[in-house]
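Asker: Sequence first, predicted coordinates after that:
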Amino acid sequence: MNYKKIIGLVIVLCSIASCKTNPFTGKKTLALVSNSQILPMAFQQYDQFLSQNKVIKGTSQAQMINNVGQKIAKASERWLNANGYQGYLKDYRWEYTLVQDDAVNAWCMPGGKIVFYTGIMPIAKDETGVATIMGHEVAHALANHGQQRMSAGQLQQVAGVATSVAIQNKSAQTQQIIGTAFGLGTQLGVMLPFSRSHETEADRIGLQLMAIAGYDPDEAANLWRRMKANSGGQAPPEFLSTHPSSDTRIRNLTAWAPAAKAEARKFGVTRFK
């Protein structure tokens, strides 16, 4: 395939990339990989992860995670149905699992498979803290962030091929310089900001969901104050990170909390845990 054909492919891919709408923002999103492709793979990886790790069952913490997860998922369904997205969750298979691991972490697979590590529970502190984390993870699933990251990765690969072909007649030194610049440029200028935007979006969506589920959105900023204290200030600079800084998140969540409460009132929720 010659250079012009590769560039043409990039253009075609870009033209069809924005073919799905995020219901919470109304924005077009990358969707080069369909749910029919990504969900079976995600569910398989989730099952494999559980088979290789110690799943905690029957404890008060495990039960709390499951209960909070169900409430947040129900809140998301209420919001989606009320805003014209009936059936949006038909392919989702919600599951909320606590795993023995000291890492301060939680994550969500596409399609609604959510894992909390035991290491994050002391920082979550209580049910409202768990709801803050859960809302964020559910939001990742609802906004199809996994699908978007895979799609962006595919576009990055195609662009990398196009760049390699375009400079194939250059000297080896020039090729190395341009290749390195391309890698750093796309990582720092595209992929990392793309990831941070997803985290910010999930924070905002999750704040609304936890409020609709009856949890106080004012407490979300306190969770991140605890996260910041736990990190001891060891986080990398924001521009080198896949996530916004704790200070940025605290400011954002504090500013967004009133709007989250207002959204919850639309669903008759006026008192919060």
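Answerer: Yep, that arrived.
Asker: When you work out contacts or count neighbours from here on, use the C-alpha atoms and nothing else.
Answerer: OK.
Asker: can you tell me how far the nearest residue to Gly119 once chain neighbours are set aside sits from Ile123?
Answerer: Nearest residue to Gly119 in three dimensions, chain neighbours excluded: Asp102, at 4.1 Å (C-alpha to C-alpha, 6 or more residues apart in numbering). When C-alpha to C-alpha, to the nearest Å is the yardstick, Asp102 and Ile123 sit 12 Å from each other.
Asker: ditto for Gln61
Answerer: 13 Å.
Asker: Likewise for Ser151?
Answerer: Counting by C-alpha to C-alpha - Ser151 and Ile123 are separated by 33 Å.
Asker: now swap in Gly189 and tell me
Answerer: 32 Å.
Asker: Who has more neighbours out of those two?
Answerer: When Gly189 and Ile123 are compared for neighbours, Ile123 comes out ahead with 18 against 14, by other C-alpha atoms under 10 Å.
Asker: I'd guessed that one sits against Met227; true?
Answerer: Yes: using C-alpha atoms under 8 Å, Ile123 is in contact with Met227, at 6.7 Å.
Asker: Give me the neighbour count for the nearest residue to Arg271 once chain neighbours are set aside.
Answerer: Nearest residue to Arg271 in three dimensions, chain neighbours excluded: Gly214, at 6.7 Å (C-alpha to C-alpha, 6+ apart). Burial measure for Gly214: 22 neighbouring residues, criterion other C-alpha under 10 Å.
Asker: Alongside the first one, take a look at this:
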Amino acid sequence: MNLGQMPGGRRGGLRLWVLLAFAAYGAYYWYSNRSIDPLTGQAVVIDKGISPEQEKALGLQAYQEVLRQEQPLPAEAQASRQVEAIAERLIARIPPVSDALAAEHGLQASHVERGFDWAVTVLQSDQVNAFCLPGGKIAVYTGLLPVAGNADALAVVLGHEIAHALLRHGAQRMTRAKLEQLGQLAGAASGMDQGTLQTVMAAYGYGSALPYARSQETQADELGLMLAAAACFDPREAVPLWERMEQGTQDRAPPEFASTHPSAGTRIQQLQALMPKALEYRARFCGDAGGAGARAG
């Protein structure tokens, strides 16, 4: 009989030892890089070796690649001027909104945005999309503009994208990717067969990775809504925006449990629950006059 296949044989013990060793290192890595995000009050894990400056460099590289592949509108185009004006209003509110949110959690904002080099570009494309990369590079695809329909809804979208950069979601995903690679390496080094490893990773995806991605979207929705409200846009436009989004994607959207994003219905419910707070932020930073003039932006 092959000793490596005997119950309790050396091979079986070694496989367990390898898994335990990797698990111990993974736990150490997780807790040693864990902190509380002052803007959400939630625990996050960001590798201490990933600095905001490194994120910014990666964001710039990605932005330049996008500009090589897509067709930017001229800066003097009407759409470019409108989008830039909305972005400028949102950016101006980042410091006070960050301070207000951090104060709610008894913390101080880190103000990562102080190191950003902001840039806003409108890209000629039918994509219904926008993004803000680490370091402050913002892009809006022209396909989003008719779906947004007005400045208030577009501000909600841009606030959401800016929030991803402020919350350092990119660095969090990079850190999580390291842990995922560690898990795969542990499985392979322990002698786990490929089928079992694939099953484990699939279970991890549905049980952890996808819910984690959806939680990031929810965090960005909340921070983005507060930014839009504080910049004197009407946050109530978020609900009809996502109703329009749902109409445009209902035949193609995967079920929520298999998606990196919450469903439109879930988002609408969450945004409705946040609306009293958003209106409070608008009143706090704009007053009645600011709120009444929101649509003029």
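Answerer: In hand now; what should we look at? Because the structure is predicted, anything quoted here is derived from the model rather than measured.
Asker: re the thing from before, quick one: neighbours of the equivalent of the residue nearest to Gly119 of structure 1 over in structure 2, just the number.
Answerer: When structure 2 is aligned by TM-score structural alignment, the residue opposite Asp102 of structure 1 is Asp126. Neighbours of Asp126 of structure 2 under the rule other C-alpha under 10 Å: 11.
Asker: Please apply the same query to Leu155 of structure 1.
Answerer: Applying other C-alpha under 10 Å, we find 19 residues neighbouring Leu155 of structure 1.
Asker: check contacts around it.
Answerer: The contact partners of Leu155 of structure 1, taken as C-alpha atoms under 8 Å, 6 or more residues apart in numbering, are 10, 13-14.
Asker: List buried residues within those.
Answerer: Buried members of these, scored by 16 or more other C-alpha atoms under 10 Å, are 10, 13.
Asker: Can you lay out the contacts of Leu155 of structure 1 as CSV showing secondary structure?
Answerer: Formatted as CSV, the contacts of Leu155 of structure 1 follow (DSSP: H, G, I helix; E, B strand; the rest coil):
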residue, secondary structure
Val10, helix
Leu13, helix
Cys14, helix
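Asker: ok, back up a step: what does the residue nearest to Arg271 of structure 1 align to in structure 2?
Answerer: Aligning on TM-score structural alignment places Gly214 of structure 1 opposite Cys232 in structure 2.
Asker: go on, Ser195 of structure 1?
Answerer: Using TM-score structural alignment, the partner of Ser195 of structure 1 in structure 2 is Ala213.
Asker: Not counting residues beside it along the chain, what's closest to its match?
Answerer: Thr260 (5.1 Å).
Asker: any idea how far the one you found lies from Arg114 of structure 2?
Answerer: According to C-alpha to C-alpha, Thr260 of structure 2 and Arg114 of structure 2 sit 29 Å apart.
Asker: okay, the two: which has more neighbours?
Answerer: Using other C-alpha under 10 Å, the more surrounded residue of Thr260 of structure 2 and Arg114 is Thr260, with 18 against 10.
Asker: In structure 1, what residue corresponds to the residue nearest to Ala213 of structure 2?
Answerer: Correspondence of Thr260 of structure 2 to structure 1, assessed by TM-score structural alignment: Thr242.
Asker: Confirm that that match sits in a strand.
Answerer: No: according to three-state DSSP, Thr242 of structure 1 belongs to no strand; its state is coil.
Asker: looking at it, it is touching His198, isn't it?
Answerer: No: between Thr242 of structure 1 and His198 there is no contact under C-alpha under 8 Å: 9.2 Å.
Asker: can you count the residues close to Arg271 of structure 1?
Answerer: Neighbours around Arg271 of structure 1, by other C-alpha under 10 Å: 12.
Asker: Could you name the specific helix or strand carrying it?
Answerer: Element membership of Arg271 of structure 1, judged by DSSP states H and E, is empty: it is in no helix or strand.
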